[in-house]
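Enquirer: based on what follows, work out the 3D shape:
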Amino acid sequence: MAGNFQHLRIGVLAFQGDVREHIQVLEELGAQVSKVRRPDELAAVDALVIPGGESSVMDKLVRLFGMQQPLRDAIASGLPVFGTCAGLIMMADHIVDAIAEQESLGGLHVDVRRNAFGTQIDSFEVDLEMPGVTAEPVPATFIRAPIVERVGEGVRVISQLADGRIVAVEQGYLLGISFHPEVNGDTRVHEYFLGRVAQSVVEKKASI
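Expert: Coordinates of the predicted model:
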């Protein structure tokens, strides 16, 4: 259901991964959505979604197209960013089991482990409690998902599995989750992020 998000300009990092799926959800919620591949496109949005996909491939493409430093600068300057699965890995300060030469954008003060649940055939879905995001459990689809192994200063844990493993965190206007909310028709996590983006826009206008 579309909310009061028509004034928000949301970019989706469009090098690799579930780009189309995120765009569809965001547009359904009423936001203005654009693909981001260049610094000028990044500069034109109020927030950014980094989709799920393959984090090592995404990292290589981000660097190949000269977007690593612009993205790092945008995150450091307070741009709201929502990372799902590989997007969470890209946002993390440290990747515990990174492949050779793999880098992240950083900014989110966590350590993550890639493919913490095994291979594609080990994918699963579970209902997650996400206090502060929504009152009712969220159906969460995990596909070769990472987990957060350590949280640093300023990071709030917003969801854990029954065994205590951390799968969703928030730090200021940075939101990182292990699962894929764009694939199952439930829009509540996206709605929550858009609400946070709306708050950030108000704050920026007030500071001018």
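
Enquirer: drop to CA atoms for contacts and neighbour counts, all remaining ones
Expert: OK.

Enquirer: so which elements touch the longest helix out of those in the chain?
Expert: Across the chain, the longest stretch assigned as helix under DSSP state H is helix 188-207. On a contact count with 3 or more CA pairs under 8 Å, 6 or more residues apart in numbering; DSSP states H and E, helix 188-207 meets no helix or strand.

Enquirer: quick one: it to chain centroid distance?
Expert: Relative to the chain's own centre, helix 188-207 is displaced by 15 Å; criterion: CA atoms, centre = their mean, to the nearest Å.

Enquirer: could you also give me the structure for this second sequence? I'd like to compare it with the first:
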Amino acid sequence: MSGPLIGVLALQGDVREHLAALAAADAAAGPVRRPEELARVDALVVPGGESTTMSKLATLFGMLEPLRERVRAGMPVYGTCAGLILLADKILDPRSGQETIGGIDMIVRRNAFGRQNESFEASVAMAGVDGGPVDGVFIRAPWVESVGATVEVLAEYDGHVVAVRQGNALATSFHPELTGDHRVHGLFAEMVRAAG
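Expert: Predicted structure coming up:
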């Protein structure tokens, strides 16, 4: 595969699943753990996992500021679940010491859809994705409470915003990488190619 290289932030979370989904969407991808690896990629996926842990590990590994700088500079980025939380400019109910990368003008609520045992799978109609609704897995999923004027709402579920885009930044509350439906990763790969 040639073309842009998409990194998957590999500090914690479902890294392998994103690498497989990107490969299925014909995108070259590799794990990113250190600032020098971040410097080599053209775009980044911030996976699901535990947002507080990811925030602390990003700080520990010296990744938080380089991540913020790349996102501010316009690097395409896609966050799922915890990744959506980390890409939010503001968290409604942050844990103590929790920081975000930022990049999307939105306020999010952590664990909004309930606890681990309340996880579910649902069909989500998502703008920009052809072929009907996408399958989404919601695991202790956040939702978006509010967005700024330049944020495009791509999907809602049960009256709550669950997918957004602002410029080169894309985020979903749910995990498309766990379903075998790679169209959201395909959309992100197209965004990356368009950003050139």
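
Enquirer: run through who's touching the longest helix of the first structure.
Expert: Residues from elsewhere that reach helix 188-207 of the first structure (CA atoms under 8 Å, 6 or more residues apart in numbering): 3, 5, 8, 25-26, 29, 46-47, 80, 82, 133-134, 138, 173, 175, 181.

Enquirer: among the residues you listed, which ones are buried?
Expert: Buried residues within those, counting neighbours by 16 or more other CA atoms under 10 Å: 5, 8, 25-26, 29, 46-47, 80, 82, 133, 138, 173, 175, 181.

Enquirer: of these, which belong to helices?
Expert: Among those, the members falling in helices (DSSP H) are 25-26.

Enquirer: now compare the buried ones among the contacts of helix 188-207 of the first structure and name the two farthest from each other.
Expert: Of all pairs drawn from those, the greatest distance, 25.7 Å, lies between 46 and 138 (CA to CA).

Enquirer: would you list every one of the helices in the first structure?
Expert: With DSSP H as the criterion, the first structure has helices at 19-28, 39-43, 55-64, 68-76, 86-91, 188-207.

Enquirer: please work out which of these is packed deepest.
Expert: helix 86-91 (a mean of 31; mean count of other CA atoms under 10 Å).

Enquirer: with the second structure superposed, average distance for that helix?
Expert: With mean CA distance after the TM-score superposition for the first structure, helix 86-91 of the first structure departs from the second structure by a mean of 0.3 Å once superposed.

Enquirer: ok, and the closest non-adjacent residue to the counterpart of residue 174 of the first structure in the second structure?
Expert: Using TM-score structural alignment, the equivalent of residue 174 of the first structure in the second structure is residue 169. Of all residues not flanking residue 169 of the second structure in the chain, residue 77 sits nearest, at 4.9 Å (CA to CA, 6 or more residues apart in numbering).
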